[in-house]
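>>> Could you look at this predicted model? Sequence included:
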Amino acid sequence: MKTILHIDTSARRTDNDIQEFNSISKTLAAHFMDKWMTLNTEDEVIYRDIGLNPPEYISQDWIAAVFTPDESKTDEQRALLALSDTLIDEVDQADIIVISSPMYNYGMPAALKSWFDQVVRIGKTFTFDLARGDFPIEPIMSGKKLVLISSSGEFGFEIGGIREKMNHLGPHVKTASKYLGVEEFYEIKSEYQEFADERHENSLKDAYRDIDELVTQLS
């Protein structure tokens, strides 16, 4: 039995009266989860929609609390870190993390960046030791898989694509997730949303097909 941490990040919902207003990334992620649970009925799911309920931004006081030894933390500092502790516990439980995310301004939504800032935390998800030389940071957790299901208005963000250097979503998520113990990273993309043409429809069909194949592969 596995535990899946499912995180949606789009500001859009999926229950709008007008279909075109619905989040593509959330809809694709819901298909992934439906397919997964059909094949893995005993698995546990932890779900958060941080697009609708974004985590708080970190602050100077939050940073001070992180670097205060546990035995010296005040009640106020413990309260500041309560959300971070909960989010980190969810990551710790997860065998597979499924993140759905639109590309906003060529990068991740602010809510997803805030989530990463809350969970990538010294002493909890990574250690820091200058004895390691120029690479002092090492993850504490290990063995996790992450599936990023993304949507974008344009296209060509893949390696070798015409907008490869403009892609600050997938590479950022992949880099940051290493410090959550992620050792296998997968991304399924839907593109061409702003063009709303046959290329977009084909991209959606390909994404649904790729999801089905990946679920079968990982199950």
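Good, I have the coordinates.
>>> Please count neighbours and contacts with C-alpha atoms only from this point.
Fine.
>>> which secondary structure elements does the lengthiest helix in the chain contact?
The residue-count maximum for a helix in the chain (DSSP state H) belongs to helix 198-218. Packing partners of helix 198-218 (3 or more CA pairs under 8 Å, 6 or more residues apart in numbering; DSSP states H and E): helix 24-39, strand 182-190.
>>> and if we set it to 10 Å?
With contacts defined as 3 or more CA pairs under 10 Å, 6 or more residues apart in numbering; DSSP states H and E, the packing partners of helix 198-218 are helix 24-39, strand 144-151, strand 182-190.
>>> How about residues contacting the host helix or strand of Glu76?
In this structure, Glu76 sits in helix 75-80 according to DSSP states H and E. In this structure, residues lying in contact with helix 75-80 by CA atoms under 10 Å, 6 or more residues apart in numbering are 56, 58-59, 61-66, 68, 70, 73-74, 82, 84-85.
>>> Repeat the analysis, applying 8 Å as the threshold.
Asp61, Trp62, Ala65 (CA atoms under 8 Å, 6 or more residues apart in numbering).
>>> Alongside the first one, take a look at this:
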Amino acid sequence: MNILQVDSSASGALSVTRELTAAVAQALLAAHPGARLTHRDLVAQAPAHLDNALLQSLRPQPGVALSSDPAFLKEVAYTDTLLNEFLEADVVVVGAPMYNFSVPSQLKAWIDRLAQAGKTFRYTAEGPQGLAGGKRVIIVSSRGGMYAGTKFEQLMDHQEAYLRAVFGFFGITDVEIVRAEGVGMGPEAREKALALARDQSRGYAKAA
């Protein structure tokens, strides 16, 4: 089994999601001896945001030549690396803290590299069809406030809802959430949220 752990928090050692993605990944390894873990740190090696050249590389237009600039070619090669890691993974553990009601820009840039017609999705006469199904995605979510089950969820959750939509578009139906929310509401609330999420993370060590 191939496990891909993706981290996008810029908080370093203070990150809630980094602690929890590591816990989930280690629990999965314990449950599946012989599994292979790949760790992708999107802050340490951030994908460049899309510009005209990168967009052309992802969605080629007839008659338009690609740039030969070395920095651009390096980003194209990085795109291939990110896509192959994702497609080869059986389980993807995504660390996704909520930043201003959405996801970190590094995580959005990663998704932009994965969203390639003919690779992770295609358009058909019946509508879009995901091509990356059959894998499991575990979203590790952290939030400073409380959103799940409140009046703010529908208005302000452009984090978990967005990720569910994206992975669903890629054809992935097995999407789970490990959530720690309220972590910005004081030390007691933070520790309570972390304790619940840690318990959930340890649950992945159960034999499959």
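It's in. All figures in this text were calculated on a predicted structure; none of them were measured in a lab.
>>> Show the contacting residues for Leu82 of the second structure.
Trp110, Arg113, Leu114.
>>> Kindly recompute the last result at 10 Å.
So, once contact is read as CA under 10 Å, 6+ apart, Leu82 of the second structure ends up touching Arg40, Pro47, Val76, Trp110, Ile111, Arg113, Leu114.
>>> and these, which two are the farthest apart?
Across the contacts of Leu82 of the second structure, the longest distance by CA to CA is 16.7 Å; it joins Arg40 and Val76.
>>> Just to be sure, which of the contacts of Leu82 of the second structure are found in helices?
Using DSSP H, these in helices are Val76, Trp110, Ile111, Arg113, Leu114.
>>> Just the buried subset of the residues you listed, please.
Val76, Trp110, Ile111, Arg113, Leu114 (16 or more other CA atoms under 10 Å).
>>> Any chance of those residues in a markdown table with distance to Val183 of the second structure as columns?
A markdown table is the format used below for these (distance: CA to CA, whole Å):
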| residue | distance to Val183 of the second structure |
| --- | --- |
| Val76 | 37 |
| Trp110 | 25 |
| Ile111 | 25 |
| Arg113 | 30 |
| Leu114 | 30 |
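>>> Check these against Val16 of the second structure and report the nearest one.
Among these, and counting by CA to CA, the member closest to Val16 of the second structure is Trp110, at 20.0 Å.
>>> quick one: contacts for the most centrally placed residue in the second structure?
Taking CA atoms, centre = their mean, the centroid of the second structure lies closest to Val94, which sits 3.8 Å from it. Contact analysis of Val94 of the second structure by CA under 10 Å, 6+ apart lists 4-8, 17-18, 20-21, 40, 107, 137-141, 163, 177-178.
>>> Tell me how far it lies from Thr17 of the second structure.
Separation of Val94 of the second structure from Thr17 of the second structure (CA to CA, to the nearest Å) stands at 9 Å.
>>> can you check Ala35 of the second structure too?
For Ala35 of the second structure, the distance to Thr17 of the second structure - CA to CA - is 22 Å.
>>> Also Asp157 of the second structure?
In terms of CA to CA, Asp157 of the second structure sits 17 Å off from Thr17 of the second structure.
>>> Compare those two (neighbour count), which wins?
Thr17 (29 against 18; other CA atoms under 10 Å).
>>> Aligned to the more buried one, what sits in the first structure?
In the first structure, Thr17 of the second structure lines up with Ser25, judged by TM-score structural alignment.
>>> Over to Asp112 of the second structure?
Checking with TM-score structural alignment, Asp112 of the second structure has Asp117 as its match.
>>> How about its match, nearest residue that isn't a chain neighbour?
Ile58 (7.0 Å; CA to CA, 6 or more residues apart in numbering).
>>> Test my guess that that neighbour contacts Ser114.
Yes - the pair Ile58 of the first structure and Ser114 passes the contact test of CA atoms under 10 Å, sitting 7.4 Å apart.
>>> gap between Glu191 of the second structure and Leu20 of the second structure?
For Glu191 of the second structure, the distance to Leu20 of the second structure - CA to CA - is 13 Å.
>>> okay, and the common contacts of those two?
Ala180, Ala197.
>>> out of the two, which sits in the more crowded spot?
It is Leu20, of Glu191 of the second structure and Leu20, that has more neighbours when counted by other CA under 10 Å, with 26 against 14.
>>> Isn't the more buried one up against Ser201?
Yes - using CA under 10 Å, Leu20 of the second structure is in contact with Ser201, at 6.8 Å.
>>> what is in contact with these two at once?
Gln26, Val140, Val178, Arg179.
>>> Could you report the neighbour count for the alignment partner in the first structure of the third one?
Read that as Val178 of the second structure. The alignment partner of Val178 of the second structure in the first structure, by TM-score structural alignment, is Ile188. Applying other CA under 10 Å, we find 21 residues neighbouring Ile188 of the first structure.
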